[in-house]
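**Student:** my questions concern the predicted model and sequence given below.
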Amino acid sequence: MADVVSQIDVQLRQEMVEAQKEVARWTTEQKQVADTEARSGQRMLDEDKENLLRAHEELSAIHGADETLSQRAKEDSQRIEELRRELQRLTAIQATLPPEEQQLSRQLEQQRLLLQERERAFQQNNLQNEQKLSELQKGGSMYKKWLGLEFERVEDERLRIVFTHVDPQAPTRAFTFYVYVDSSDRYHVVKCEPEVHDVQSLVDALNTSNDFSAFVRNMRKRFQQLV
């Protein structure tokens, strides 16, 4: 009887040892799987961060191009208006002079031709600008939707910049600041919600580098640090 009990005891011990080995093997495998998934997840997170940064840079470039095209169209329009006023002035002078004033007539004709040429060029450029602006606005709308970055013109020629998707716990929470450019082409931030303690140093760096895209990225980083 004692021999039987002893054999059973030995067998049970062997089965327990085998079971412990199996548990240890399974635990090691699961840890390796978890480590692999963690590394993969970190790589994906790093890639997402890099893609987000690149997309923000592209959006800033889109905004800059939009501003440049609008300014160029405005300048062309002003120049054409100046030529039109000059033509009206010369026409009025011509009406007060006798027909033999050939020099004034030639000058008037030159102004007419120049105005016509400028108007044709303006219409062509304006059409091209409208097409480019339409494409830029479509691209900007896409970035606004996916990245939560929006530019809005408000009163006094100020630009309101709004970030969302900054706070993971509240993706729709808005982080905003207002910026404008003075007559000396220097940037100023007049309002920031929530407040960023070193915003002035960022503005000083912007006025030195004139890199508005980098300034926008740095403001987003500051907002992320406040979360």
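**Tutor:** That came through, no problem. Numbering: from 1, shown residues only.
**Student:** for the rest of this, base every contact and every neighbour count on C-alpha atoms.
**Tutor:** OK.
**Student:** next helix or strand past the top helix by length along the chain?
**Tutor:** Looking across the chain with DSSP state H, the single longest helix is helix 2-96. Next along the chain after helix 2-96, taking DSSP states H and E as the criterion, comes helix 102-147.
**Student:** and that next one with helix 2-96, angle?
**Tutor:** 160 degrees (axes from the mean of the first three to the mean of the last three Cα atoms, to 10 degrees).
**Student:** and the next element down the chain from helix 102-147?
**Tutor:** Using DSSP H and E, the helix or strand that follows helix 102-147 in sequence is strand 149-154.
**Student:** ok, and here's another one to check against it:
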Amino acid sequence: MAEATTQWIPPATNIAQEDVKGKMFTFMRNFDDHIRREKETILSNRNKWIAQNAQDRENFVKMQSTIETYKTDAELLSDKMGKEKEELQKATRDIEEYKEKRDIQFARKQELEKQIMELKRELEQKRQAKSAMIQENAVQQRKNVPELLCYEEKLACKIIGVATDVLTFQFHNIDEDDWNRRFLVTIQIAGKQYSLKACDPELSTAKRLVDELNSSRDFFRFLKKVRQAFKNSLT
């Protein structure tokens, strides 16, 4: 039995070309719009990036300039602070030196004030002692003067000088060859002890006689011995 030959027949399609074309046109139009929008977006983003980059560069330059300014200011401030620190240290040293000198001067001032007070006390004591001595001498002189006036008559001596601190006695009628010849002895009466100030003519015993006067306080006896010593000096 002979096999029957079967021929393949493609299925029948019913495609509307106009509809396909319309869809393809719509797709292409939408695709083109999408591409255009994407390009615009990319271009806009690019322009924004360029502008932002330019702004960032400008800000970077400004920041660099600001940083350099701050660095310069920091260096100047550091130098200034260093100088101020040196000045502060110097001022501190000067203050310490001043305090030290002031303390030394204060101590010296106190020492000087102490010395001055001591000197004042010493001077006051000396002044009081001198005043007491002057008063004592004045009292003694008041006692001595009447007696001495009497001595002029009995011993042929005359008081020719009465000062604050000296008495000068002038003797006469000693030299038989010249009754008018004058013999002088001057006594220092300042102080508690008498002393010989002058003797004319000189007597080797004059100082001893004054020492005896200081011991005895007997003027009449002293003048009597002086007169005798002058008389003995002529022989």
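**Tutor:** Now that the structure is in, tell me what you want to look at. Since we're looking at a predicted model, the values are computed, not measured.
**Student:** so after superposing, what's the score?
**Tutor:** For this chain pair, the superposition-based TM-score is 0.36 by TM-score structural alignment, normalised by the length of structure 1; 95 aligned residues with a Cα RMSD of 3.1 Å.
**Student:** picking up where we left off before, the longest helix of structure 1 packs against which elements?
**Tutor:** When contacts are defined as 3 or more Cα pairs under 8 Å, 6 or more residues apart in numbering; DSSP states H and E, helix 2-96 of structure 1 packs onto helix 102-147, helix 212-226.
**Student:** tabulate these (TSV), appending distance to Arg79 of structure 1 and mean neighbour count.
**Tutor:** TSV is the format used below for the helices and strands packed on helix 2-96 of structure 1 (distance: least, Cα to Cα, whole Å; neighbours: other Cα atoms under 10 Å):
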stretch	distance to Arg79 of structure 1	mean neighbour count
helix 102-147	9	15
helix 212-226	29	16
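**Student:** could you save those helices as JSON lines and add columns showing distance to Lys74 of structure 1?
**Tutor:** Converted to JSON lines, those look like this (distance: least, Cα to Cα, whole Å):
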{"stretch": "helix 102-147", "distance to Lys74 of structure 1": "10"}
{"stretch": "helix 212-226", "distance to Lys74 of structure 1": "22"}
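**Student:** of those helices, which is nearest Ala2 of structure 1?
**Tutor:** Of all the helices and strands packed on helix 2-96 of structure 1, it is helix 212-226 that lies closest to Ala2 of structure 1, at 72.6 Å by Cα to Cα.
**Student:** tell me what angle that closest one forms with strand 149-154.
**Tutor:** With the same axes, to 10 degrees applied, the angle from helix 212-226 of structure 1 to strand 149-154 works out at 110 degrees.
**Student:** now do helix 212-226 of structure 1: which elements does it pack against?
**Tutor:** Checking 3+ Cα pairs under 8 Å, 6+ apart, helix 212-226 of structure 1 ends up next to helix 2-96, helix 199-209.
**Student:** mean neighbour count and distance to Gln225 of structure 1 added to those, as a markdown table?
**Tutor:** Formatted as a markdown table, those follow (neighbours: other Cα atoms under 10 Å; distance: least, Cα to Cα, whole Å):
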| stretch | mean neighbour count | distance to Gln225 of structure 1 |
| --- | --- | --- |
| helix 2-96 | 13 | 15 |
| helix 199-209 | 15 | 13 |
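**Student:** for Asn218 of structure 1, which of those is the nearest?
**Tutor:** The closest of those to Asn218 of structure 1 is helix 199-209. By Cα to Cα, the value is 7.6 Å.
**Student:** how close does Glu124 of structure 2 sit to Ser131 of structure 2?
**Tutor:** Separation of Glu124 of structure 2 from Ser131 of structure 2 (Cα to Cα, to the nearest Å): 10 Å.
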